[in-house]
Structure formats: structure tokens, C-alpha cells
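Undergrad: I need the structure of the sequence given here:
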Amino acid sequence: MSTAPAAAFDPASATIAVVTYNRSGLLTRLLTSIAAMDPKPGHVVIVDNASTDDTTELVESFRERLGTTLVYRRMETNTGGSGGFSEGMRVAYELGSEWIWLMDDDVEVLPEGLAKMGKWAPRFKSIQGRRYDYDGSEFYWQYRVAEPLAIPIPFAPAGFDASGYRPMNSGCFEGMFIHRDVVAEIGLPDPRFFIYWDDQTYGWLASRKTASVIVDEFVLRRTREIKQWDMGVRHMNASSNAYRFYIMRNRAHIKQYYRALGVYRRVPFALGTALTFGKELIRLLFVEHTVRGTSHLFRGLREGRKIAKDASWRPMPPLEAVRRS
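TA: Below you'll find the predicted structure:
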């Protein structure tokens, strides 16, 4: 694993890459917060997943007031968060960015957010900051994955010691801060996921190449309220039928990555899939108070079987390999 220290962090070497879809109100808050940042990144890339609202006009209205270079990419179709982040990272990489900071449109950046992330940049190359939830509480993100099961560990310690960081083997595109060297090695995020498991898988791939950490720095704040079940120290969010479909279908993409990298173990992975299914049933009952939606879980499993049997499936290629070919 690469742990060699990098040069001192230059904010202008960073690019914020945002994916948005039909949420211009939320995007307004995010762009307003970026305009207030100090320091600012060298570029801001907005990937618009073919929005039908006023997103294009909104982005253009910020071009002069943002205080940094704005790049707008409008997709021809909705490629999901996975496709959007893949495109956003591609654009940022081709701009020559040393650091790429990914985020959804339903957060805002704290004014000193980039400086806080940059403080860790000379030491690590895959970094996750912390965020406040919509109500101002400290959001807990499951930063450790039980690798054989390929599921998050919900009881990984939430606190930090004097080091100010914890090793992670996962990732979250709502705040992933990653160096171009790691992107070159593992390639772009996989757009085939469409939504869900894509960031966990990408963070896991990164952790196989470099020391990945979550740091005790609050840098983002969520701006969208989500229906939740308060479990005390943890929350469980509401979801959607699309979410239920992809959370089960995309287990097959993870299985294929595991096979390609030689870490797949059939029984533990099947247990992880069963636990995921069970968790989604609990989410339906206790967060959404319904049993409707289970058909989408089964449909996802059926589609996943086709993916798992696809002998032509290949992982996303390293960017170094793409350049050479």
C-alpha cells in the first residue's frame, strides 16, 4: 500500500464534482455555500443527469459569482448517481486535478471545509470527512465493511482517538476526497451500478491501494430532510422502490468484483445478501410502515443472477491502462 507523504496541499489543485438531477433548489444552496468557501477549489464540475427543471439556467447564473472555474456537463439521459459520479471524476481527472471531492446536490460545504480536508492531504490519498445531518446532529456513516459479507459494519466505533482519524475500507460519494493517483490505479466509479453500493465498492477498491481514512473533521451539512427511524445511536432512512431494486441487483456487481480480485467466498457473501434483504424488510416495516415494495427486492435478486452469470463482465479498467491502449 502507498503511504508516502505528498507535497503540501494546494486548494487550486482540487476539484469539487457534484451530481444533480431535478433539484435546483438544493443545488442553489450547495453552489451558494461553495461561493462562500475560503479557500476555494480550482474547479467545480456540475454533472446534470438530464434534469427537466431549471438546473441549466441556475448553473449559468453562478458562473461569474462562484469565484472559481465552473464546468457544466449535461448528460443526455439520467445515468444515476453512479454514472454521474463516473463522469464527474472523469472530467476532473482530465482537468488535471490532483484532488477530487465528490458530493451530491443535497449538501452544503462548510466555509473552511476544503482547508480541513487539505490538512490531511499530505498524509493520505483517500479521505472521508464528516457531516452534520439535516437537524444539525452528527451523522454517523458506516465506514467499515465486513469484507467477506460485503456489507457495512453498523457498530464500528463512532468516536475518534487523539490521532483524529480511523482506518476505513469503504467510501461515500457524499464527501469522498480522493487523489488522482488512486483514481489512475483503480479507474473511474462503475456506472453499471446506477445507484447504491457504487461508492462502498469504490472506497473498498481504493483501500486496497492506499491507506484510506475517515477524519474527525466536519466539512458538510445535509440540506434535505429524510424520513428516519430513530434507533438511538443510529438512524435508518426511508428509501424507494428503485433503491430496493438496485440494492439487491447490485450485489451481483460486487460479487463480480470479488471474483475478479480473488476474494469471493460463496457462503459469507450469500449471508451478506440475506442480511441485506432482511434489513430492507425492517426498513419497510419500521420506517415506511408498509410491506409493499418487497417485489422490488425479489426483482433485484432476479436481475442480479443474470449479471452474476455474465462471463463477459469485467471490472472498470485502471486509467493508466486506458491511456496505454
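
Undergrad: rest of the way, CA atoms for contacts and neighbours
TA: Noted.

Undergrad: Distance check, the one residue sitting closest to the centre of the chain against A162.
TA: Residue closest to the average C-alpha location in the chain (C-alpha atoms, centre = their mean): F173, at 1.6 Å. According to C-alpha to C-alpha, to the nearest Å, F173 and A162 sit 26 Å apart.

Undergrad: Might one say that D230 is in contact with M236?
TA: Yes. In this structure, D230 is within contact of M236 by C-alpha atoms under 8 Å, at 6.7 Å.

Undergrad: Please generate a structure for the following sequence too, so the two can be compared:
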Amino acid sequence: MTTGPLPRIVAVVVTFNRLALLEKLVARLGEIEGLAEVLVVDNASSDGTGAWLAARPTTGEIPLSARTLPTNRGGAGGFHDGLAWAIDREADLVWLMDDDGLPDVDCLDKLLLETDNLDFWGPLVVDEADPGRLVFPIRLPGGARVVHAVEDVRRAAKQDRIDGIVIPFNGVLVTKELVDRIGLPREEFFIWGDDHEYRLRAEEAGARVATVVTATVRHPSVGNLGTPMMFGRTTYNDSPSDLKHYCMARNNLVNLRDYRGPLHALAFVVKTAWFYTFTRPSLSRLRLSIGAMRAGIAGDFDGHRRFLS
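TA: So this is what the prediction gives:
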């Protein structure tokens, strides 16, 4: 629980072509006490989001400001700019979220109980249609066990939190002090892996990271994450979207190289080759993967643009 003066908390929402979800989220943020301001970064949406934001929708008593970017820079670019904007607005704590999440009314209150203890922390992200299940399964620290049920993760928690785990950027709080130490998300990643890289960077800097299991954000289901491979011993994230797959292959290899070392990076290359040779044979996907990984090694982060419409 915080014992000093109340921090200035600024919410940052990144949105792209999901106006109906954004309207619902903005309305919910207006119901949450403790926010000083809401900042919305619009990734050049084409569904009327810019016009709606220009009309300055109400968030109750909470001021709302918006920026529409000239081009779509993905979640990575949106959170890069939004976090910098919040710090410029003298935020002590920044509450980061995508437009498709919906925090419970008491979510921020539950998170703030840990203000004195943590640097980078967030809530459980549960399936909006089945709140007893996690949208993003959690691998418990200290072992290989992955939990999918909310009750399982709450039973594993100590003092209402699980240290060393957080699911960015779905309603996570980050302190200004940590941002000053580690900088902003890698905007060049565009999508996929930018949030994971930011968590890895925070951990490398000694940040106190955790999930508060009493706090909840509701999120649409994303289905089963990962296709089983190698006789069920592991899974592989195979997206039907060429854009998502390209960014995943490129950014995941870079993260593994930078934070786990060359052997882990090589293992990912082998895993990708196995998947598209044996598990789900596709010469075109194998070529796409190789091109993406070569680009990542070379520091070329423009290749995904050819998949943007």
C-alpha cells in the first residue's frame, strides 16, 4: 500500500480501427477513481476513430487528450509515443493498455496497493466470455507449469501477487523512475514481442515485476496460443497473418539473441524450420520466416511494411 503522497496516474490507450471497443474502454476509464488524465494514441485508424476523438468524448471528470499518428506504427510505436507523452505530462505512474481490454472498476485500486513494492506490474487478463480462464496462460516462476485457470494462478500467489511475471501491455502500471532507467518500448518492432522485450529489459535492470491476482482486466479470447509440434513436446505460434508472422519471427529471434544468447536463438531457427517442414509444411512460410529472421539479425526493421494495406 502506498504511504506517501498520491501519485499522478496517467492512462495511455493505444488504438487501431476498433472504435466500438475504444468507446467502451473510454467510458469505463471515466468510472475509475484515481486517474489524473487519459491519453489516447490512434494509429491512423480508418474507421472514424480520429473524428470521434477530435470531438473530445467525455470520460466523466477525467481529462482526455488524443493524438492521431500520420501512419500506423503498430502497438510498439503507439506505446513508445504514448509512454513518452505521459512522462512529459508529469506522470508518476503510467497505466498502459490496448483498446480491446476492459479493466474492472476496482482494478486500479487493487494495483495501487502495491505502489511501494513494485516498479512494473499488472492484473490478470481474463477471458471476457469466461472470466474463470486466463486469456494469456501464465508459466509459474521456478518451474515449467503453465496455468490457464484463474483459480490455479490465485492459489499459487503469495500475498495476492506472483512475482517475476507480468503480461504487458494489458493494464500494466510502470513507474516514471523505471522509464527513466530503461527508456521506451522499441518502436521499430511494430507488433509482437515489443511488450516482452520491455519486460525483459525491466528485469535486466533489476525492476520489481509482478502480477496482482486480485486485479482483473477482461479481454476477448485469442483462442489457443500455439500449435503443438515435435510430438507434443512444445508449441509454435503460427498466425494466419503474414504481417503478424513476419514480426513474430523477426522480433522473437532478436529478443532471444539479446536476452538469452545465440544458442536459444539458434534453437528458435531450428524450431521454425521443423514446424514448416514437418508439422505444417509450407515452403512459402519457411521462406517468409527465414527472410524475417535475416532482417532481424541485420537490424532491418522495415520489411513488415510490405504487408500493410
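
Undergrad: quick one on the thing from earlier: just give me the match in structure 2 for the residue nearest to the centre of structure 1.
TA: In structure 2, the residue equivalent to F173 of structure 1 is F169, according to TM-score structural alignment.

Undergrad: what's the answer for M117 of structure 1, then?
TA: So M117 of structure 1 corresponds to L111, using TM-score structural alignment.

Undergrad: Its match and V212 touch, don't they?
TA: Yes. Counting by C-alpha under 8 Å, L111 of structure 2 touches V212, with 6.5 Å between them.

Undergrad: Would you agree H264 of structure 2 is in contact with V254?
TA: No. Using C-alpha under 8 Å, H264 of structure 2 is not in contact with V254, being 10.5 Å away.

Undergrad: between these two, which one's more packed in?
TA: Legend: neighbour count by other C-alpha atoms under 10 Å for H264 of structure 2 and V254, higher for V254 (24 against 16).

Undergrad: Which helix or strand contains the more buried one?
TA: When elements are assigned from DSSP states H and E, V254 of structure 2 belongs to helix 242-259.

Undergrad: Skipping adjacent residues, who's closest to T69 of structure 1 in space?
TA: Excluding the flanking residues, the one nearest T69 of structure 1 by C-alpha to C-alpha, 6 or more residues apart in numbering is H43, at 4.8 Å.

Undergrad: Show me what the one you found aligns to in structure 2.
TA: So H43 of structure 1 corresponds to E37, using TM-score structural alignment.

Undergrad: starting at the chain centroid, how far to the strand or helix carrying its match?
TA: Using DSSP H and E, E37 of structure 2 falls within strand 35-42. Remark: strand 35-42 of structure 2 is offset 17 Å from the chain centroid, using C-alpha atoms, centre = their mean, to the nearest Å.

Undergrad: before we move on, what about stretch 71-79 of structure 2?
TA: Chain-centre distance of stretch 71-79 of structure 2: 12 Å, with C-alpha atoms, centre = their mean.

Undergrad: Equivalent analysis for stretch 152-170 of structure 1, please.
TA: 17 Å.

Undergrad: can you give me the end-to-end distance of that stretch?
TA: For stretch 152-170 of structure 1, the end-to-end distance is 8 Å (C-alpha to C-alpha).

Undergrad: same deal with stretch 35-43 of structure 1?
TA: With C-alpha to C-alpha, one end of stretch 35-43 of structure 1 sits 12 Å from the other.

Undergrad: buried sites along that stretch?
TA: 35-37, 39-43 (16 or more other C-alpha atoms under 10 Å).

Undergrad: swap in stretch 154-169 of structure 1?
TA: In terms of neighbour count (16+ other C-alpha under 10 Å), stretch 154-169 of structure 1 has its buried residues at 165-166, 168-169.

Undergrad: before we move on, which element is V26 of structure 2 in?
TA: With DSSP H and E as the criterion, V26 of structure 2 is inside helix 19-29.

Undergrad: Trace G48 of structure 2 over to structure 1, please.
TA: G48 of structure 2 maps onto D54 in structure 1, by TM-score structural alignment.

Undergrad: Run a quick neighbour tally on that match.
TA: So D54 of structure 1, with other C-alpha under 10 Å, has 12 neighbours.

Undergrad: Equivalent analysis for G206 of structure 2, please.
TA: So G206 of structure 2, with other C-alpha under 10 Å, has 11 neighbours.

Undergrad: That one should be in a strand, yeah?
TA: No. Per DSSP: H, G, I helix; E, B strand; the rest coil, G206 of structure 2 lies outside any strand segment and is coil.

Undergrad: A86 of structure 2 reaches V94, doesn't it?
TA: Yes. Here A86 of structure 2 reaches V94: they are 6.7 Å apart, a contact under C-alpha under 8 Å.

Undergrad: mean deviation of the strand holding E37 of structure 2 from structure 1?
TA: On superposition with structure 1, the average gap between strand 35-42 of structure 2 and its aligned counterparts reaches 0.7 Å (mean C-alpha distance after the TM-score superposition for structure 1).

Undergrad: Show me what that strand packs onto, helices and strands only.
TA: Under the contact definition 3 or more C-alpha pairs under 8 Å, 6 or more residues apart in numbering; DSSP states H and E, strand 35-42 of structure 2 sits against strand 9-15, strand 64-68, helix 74-88.

Undergrad: what's the angle from it to helix 74-88?
TA: Relative orientation of strand 35-42 of structure 2 versus helix 74-88 (axes from the mean of the first three to the mean of the last three C-alpha atoms, to 10 degrees): 140 degrees.
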